Every structure is written in structure tokens, then in C-alpha cells.
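[1] Sequence and computational prediction follow.
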Amino acid sequence: MSRAEPVYDARSAPRVSPLWLLGLFRSELLVTFRRWRTLALLGVLAAVPVLVGVAVKVETSDGGSIGSGGGEGPAFISQVTNNGLFLVFTSLAATLPFFLPMAVGVVAGDAVAGEAGAGTLRYLLVAPAGRTRLLLAKLTTVVAFCLAATLTVAVAALLTGALLFPTGEVTLLSGTAVSFGEGLLRAGAIAVLVAAGLLGLAALGLFVSSLTNSGIAAMATTVGLLITVQILNAIPQLDAFHPYLFPHYWLSFADLLRDPVYWDDILKNLGLQALYTAVFGSAAWAAFTSRDVTA
């Protein structure tokens, strides 16, 4: 006859201090940002604005023009030669369809599954934080990566734009001219908004990561889902479903470059990302707290 399993009593569990939890988050940050894969992803993201800026500079070196002004997505490129600050918006628009979300998908997909595949997950669970707090630390780390990746693109674009093109008074898409300082503040707000737009994908990747012990499988699945949703978002016949797909409002950040600002799509984007984060964050918690960790 087998011996009865001990009953877990929450009152006997060790208390976890806020400082210990802060240390757990700090540890997750260090582990994530010290990986060569993470540094390589950030390096690729930083290279995109440089390549775009050099390409525009070479293309317009004979006095010609590039792009066609329209104010959305790649159309920002027509404004780069007039003000280098627009290279920030152009680079964010250029990396949003694939490069930025792919990097987030890789990091989020590897968050839990990578630990399980390396055999370190069960040792992390021995610590007094517990599964919920560990998952929260990993989600917070992925969110931090979203912001770091977006800022990497923005800062690289700002430096490249300042070196290759003139800067100064910024003409918004609505035709209003603002100071370079205000334009810089809007660029910072846009970077934060773009990072927030990636939270739904981050939560989805964390959920996928909590289902498997293979980091490669989790990363591939997350990126595959990203590509699938992007394709669905581009099919006109599915127009009725587009507002419910997490990438649909990604380029709404352009509305911050209007005077007055158009808030409708921006708020829809934030609300949609909050919904995806809540749904897939809860699903990740349910899967992770109930799984049998053997690695």
C-alpha cells in the first residue's frame, strides 16, 4: 500500500518578501538579456534603421525623391529627407510587420519551454516564489524585452537620421509644425505605444511556451501563428474579423503625428492588446500551474 501524499498547507509555506521577488525579476532580466540570441535579435533590429537610412541617402543623393507621402506605414519614408526624425517612424513601420514581432515571439516562446528543455525549470520551482510568481516574472521580462526592442529600433533610427539628414521643426501629418523637442516627445510616445501593441503577441507566446518542453517548438509555433494571423489580416474577404486580430491596429501609432491626435484606433489597439494579454496570460497561468514539470 502506497504512502499517502502530504497535504499542502498554504499557512506552512514560506513567506516571500517583495525584495526576493524583485531579485527574481532581476535574475530573469539578466538571463534573458545576456543570451547571445537576444543580443543578436537586438543587433538585427538596430541594423534595420541604419540600412533604411543609408538606402534613402543613396537614393536621394542626386537630388531625387523617394516614396509617396501618405502618412501611413512606409509612406513615412517620403519625409525622411526633410527631417531625420521621420526615420524613427519609418523604421518602426518597417519592422512592425515581421522583425519586431518575430523577435518578441522568439523570446516569449523560449521563456518557459527553454528552461524546461535545458532542465533548469524544476530547480527554479524549488525556490519559494512558486509557479504563479515565476510566470509573472517571465511575463514581465518579456514585456521589458518588447520595450527594449522597440527602443533599440527608435534610438538607432534617431541617431542615423540625425547623422544623415537635417533635423529641426517637425511638420506633422496634419500639416501642423511643431518644435523638434515636441516631435521627439511624440516619437518617444510612439515607441511606447508600439511596445504596448506587442503585448498580445507576448502573452500568446508565453502561453505556447507553457505547453511544451521544447524551446525551438515553442518559438516556431509562436512565429508561425504570427505569420498566419498576418496573412489573415491581409485577406479582404475576412474584413469583418480583422478588428479582432492582434496586429490589426499596429500602425495606428501614425495618429499620434496628427493635430489633434486621432485616438479611436489607438485606444482600440490598447484595448485589444489588453484583452489578448488577459486571455492568453490566464491560459498560460492555468497551463503552467497544472503541468507536471519533469525537467
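    Nice, I can see it. Numbering: from 1, shown residues only.

[2] contacts and neighbour counts: CA atoms only from here.
    Noted.

[3] longest helix of the protein?
    Ranked by number of residues, the top helix in the chain under DSSP state H is helix 130-164.

[4] what comes up buried for that helix?
    Within helix 130-164, the residues that count as buried by 16 or more other CA atoms under 10 Å are 131, 133-135, 137-143, 145-162, 164.

[5] and here's the other structure:
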Amino acid sequence: MSQAEAATAAVPAPVPRGPRPRTVPGVLALFRSELSITFRRLRTLALLAILAALPVLIGVVVKVETGGSGGGGGPAFIAQVTQNGLFLVFTSLAVTLPVFLPMAVGVVAGDAVAGEAASGTLRYLLVAPAGRTRLLAAKFCAALAFCAAATLTVALAALATGAALFPLGRVTLLSGESVPFGEALLRALLIAGVVALSLAGLAALGLFVSTLTGSGIAAMATTVGLVITVQILDGIPQLHAVQPWLFPHYWLSFADLLRQPMYLDDVLRNLGLQGLYTAVFGAAAWARFTARDIAA
């Protein structure tokens, strides 16, 4: 072998270049980071604290007004609270779902991208080899996690308050049948899951709004304003033709899960509508975010 050939053989073969495979641990690490950022914010903790206080307030008011008696009128949920504390879970979800839960989700989802842009950290996030698609997906998953956390906060606070203030035992459903406490507790868990999923369309809408502006306050205000506006439109009888397509229209359909047998038609319509909103506004958020010029 000549000297030139020996020198050539001593040089290692070049490593083929190309994009490194994106591993699952990297995706999970990005999601964990977004989850940590979301739940470490004082604003998020304050929202969860307010949501936890609402069932306590409702339970105390019902206890004081009824004196803990088993009778009393009022809406079906509230009338049942004095007979079984588990109904405070359903009452609290019914009270918070139209206003308080969507407003909290609107604040978190609306601030997801716009808040990063306003603070100047979004540009540095995009410098990392995460990719805009994965970053947006992580933020949406963090928003969904907040939907679940907010719903569970209301449900658990209501369950603890109901157990402390009212009797527990067999539960009389809205259709009149009586079921064991364990079965009713499983229904409560199912209802909490349906309520959390009912907020998915709003989370996607808020994320889309968040990609349109560089102001976190503007994005949060716009998302919350949209929630209020759509709720008003859903209450106008003249708009009955379009109301089934409004994302909050079937929110309270979870009451059908408190019947025997359970009625699933409106519940499935609600979940399908949320899936449609998630797909449409998720795609719109992706199209906007991937094409957006991040200057700050």
C-alpha cells in the first residue's frame, strides 16, 4: 500500500448528514416543560383556587338556605343536594360550566402563544430544535391538561364539601331510579371527563386567537369575549337554526348521564362538535403559527 493510500485509509468515512430523528422522549420533554410553565404561573393557580372555592360557596349557601333539610324546591340538581352530597358535584359543574370554566380555559389558551410573544421568549423557543408544529402541539396538550385539571378541581372540591355538609348514600337519579353510591360516583367521574372534553373546542379556538396577536392580554380578552358572545347567541330563540353548531350548545347535556338508562345522543353530539372545532381551529392555528414571522 502506498503512502497516499495509507493516508486515505486512515481518514474515517464521513457520517451522512441529515435531520436527526425526533424521538418520543424529546416530545414528552417538551410537553412536560409546557405543563410545568402552565401550572407554575400564579395566574393559573389563582384560577384553580377560584374554581375550588365556588363549590364550597354553593354548598354553604344551599346548607344555610335549606337548613340541611331533605325537602325544598329549586332546580333538579340543587333540590337533590340536600338529600345527597354527591349531587353537589353535578350542581357545581352545571353552575361553573357556562361561565367560570370556559373563562378560565380561555385565559390559559389565549395566553399560550401570545404570552410568549409578549414576553419575548417565543423567539428563543423557536431557536431550539423543537419545531413549530411540536411546540404548538405541546401548548395545545397543556391547554387540554388545564381543562382536565380545572374540571377535577371543581369536582373534587364539590365532593369534599358535599361529604362534609350533606349525607351520602344511595343516589336518586333525575329519572327517579335509585343507584348505589359507588355507581353514582363512577357516573360523576364520567361526567367530569365529558365536561373536560367539552372544553377542548374552546381550547383550540383560544390557541388560534393566541397565534393572531403578540399581546397576551388582547388574546385572553378576545377569547373570553368570544365565549360570552357565543353564549348570548345560543340563548336567542331566533337563531335556533345555527345554535346546534355553536360550541357551548350541548355543554349541559351531561345531565343525561344521570338517567337510567343513560341518554347518549346529545352527549355524543357535544363530543363530535368539540372534535370538529378542535380540528378546524387547530388546523387554523397550525397554518398561522407555522407561517408567522416571529420578530420578538
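    Good, I have the coordinates. Please read these numbers as outputs of a predicted model, since none were measured by experiment.

[6] Overlay the chains and give the TM-score.
    Here the TM-score for the pair of chains, by TM-score structural alignment, normalised by the length of the first structure, is 0.93; 280 aligned residues with a CA RMSD of 1.2 Å.

[7] that older thread, what distance separates the longest helix of the first structure from the centre of its chain?
    Distance of helix 130-164 of the first structure from the chain centroid (CA atoms, centre = their mean, to the nearest Å) equals 7 Å.

[8] element containing the closest residue to I217 of the second structure other than its chain neighbours?
    Distances taken as CA to CA, 6 or more residues apart in numbering place D111 nearest to I217 of the second structure, at 7.3 Å, with adjacent residues excluded. Following DSSP states H and E, one finds D111 of the second structure within helix 100-119.

[9] After superposing, tell me the mean distance of that helix to the first structure.
    By mean CA distance after the TM-score superposition for the first structure, the fitted helix 100-119 of the second structure averages 0.3 Å away from its aligned residues in the first structure.

[10] which of the residues in that helix are buried?
    The neighbour-count check on helix 100-119 of the second structure (16+ other CA under 10 Å) flags 100-118 as buried.

[11] now stretch 285-296 of the second structure
    By neighbour count on 16+ other CA under 10 Å, the buried set for stretch 285-296 of the second structure is A285, W286, F289.

[12] tell me which of the residues you listed is nearest to A188 of the second structure?
    Using CA to CA, A285 comes nearest to A188 of the second structure of those, at 33.1 Å.

[13] Tell me the helices and strands packed up against the helix or strand where the closest one lies.
    Here A285 of the second structure sits within helix 265-291, counting by DSSP H and E. Helices and strands touching helix 265-291 of the second structure, by 3 or more CA pairs under 8 Å, 6 or more residues apart in numbering; DSSP states H and E, are helix 132-165, helix 181-198, helix 200-210.

[14] mean shift between the helix or strand following the last one and the first structure?
    Moving toward the C-terminus from helix 200-210 of the second structure, the next helix or strand (DSSP H and E) is helix 216-234. Between helix 216-234 of the second structure and the corresponding residues of the first structure, superposition yields a mean separation of 0.3 Å, by mean CA distance after the TM-score superposition for the first structure.

[15] Quick one: work out the angle between helix 216-234 of the second structure and helix 200-210.
    For helix 216-234 of the second structure against helix 200-210, the angle by axes from the mean of the first three to the mean of the last three CA atoms, to 10 degrees is 140 degrees.

[16] if we look at helix 216-234 of the second structure, which residues are touching it?
    With CA atoms under 8 Å, 6 or more residues apart in numbering as the test, helix 216-234 of the second structure has contacts from 98-99, 102-103, 106-111, 113-118, 205-206, 209-210, 212-213, 239-240, 243, 246, 248-249.

[17] can you do 6 Å?
    Applying CA atoms under 6 Å, 6 or more residues apart in numbering, the external contacts of helix 216-234 of the second structure come out as M103, G106, V107, G110, D111, A114, G115, G206, V209, S210, Q243.

[18] Then stretch 255-270 of the second structure?
    The contact list for stretch 255-270 of the second structure (CA under 6 Å, 6+ apart) reads L173, L174, S175, Y250, S253.

[19] so what's the fourth one up against?
    Residues in contact with Y250 of the second structure, defined by CA under 6 Å, 6+ apart, are N270.

[20] where's it relative to A94 of the second structure, distance?
    Distance, Y250 of the second structure to A94 of the second structure, using CA to CA, to the nearest Å: 12 Å.

[21] The first one too?
    With distances defined as CA to CA, the gap from L173 of the second structure to A94 of the second structure amounts to 15 Å.

[22] what about the helices in the stretch 1-150 of the second structure?
    Per DSSP state H, counting those that start in this stretch, the stretch 1-150 of the second structure carries helices over the ranges 3-10, 24-40, 42-66, 76-81, 87-96, 100-119, 122-127, 132-165.

[23] Can you check which of these gets nearest to R187 of the second structure?
    The closest of the helices of the stretch 1-150 of the second structure to R187 of the second structure is helix 87-96. By CA to CA, the value is 10.0 Å.

[24] Have a look at how far, on average, the closest one is from the first structure.
    By mean CA distance after the TM-score superposition for the first structure, the fitted helix 87-96 of the second structure averages 0.2 Å away from its aligned residues in the first structure.

[25] Quick one: distance of that helix to the chain centre.
    That offset, for helix 87-96 of the second structure, works out to 17 Å (CA atoms, centre = their mean).

[26] What span of the first structure is that helix aligned with?
    With TM-score structural alignment applied, helix 87-96 of the second structure matches the range 86-95 in the first structure.

[27] quick one on the thing from earlier: of all pairs in the contacts of helix 216-234 of the second structure, which one is the farthest apart?
    Comparing all pairs in these by CA to CA, the longest separation belongs to G115 and Q243, at 31.7 Å.
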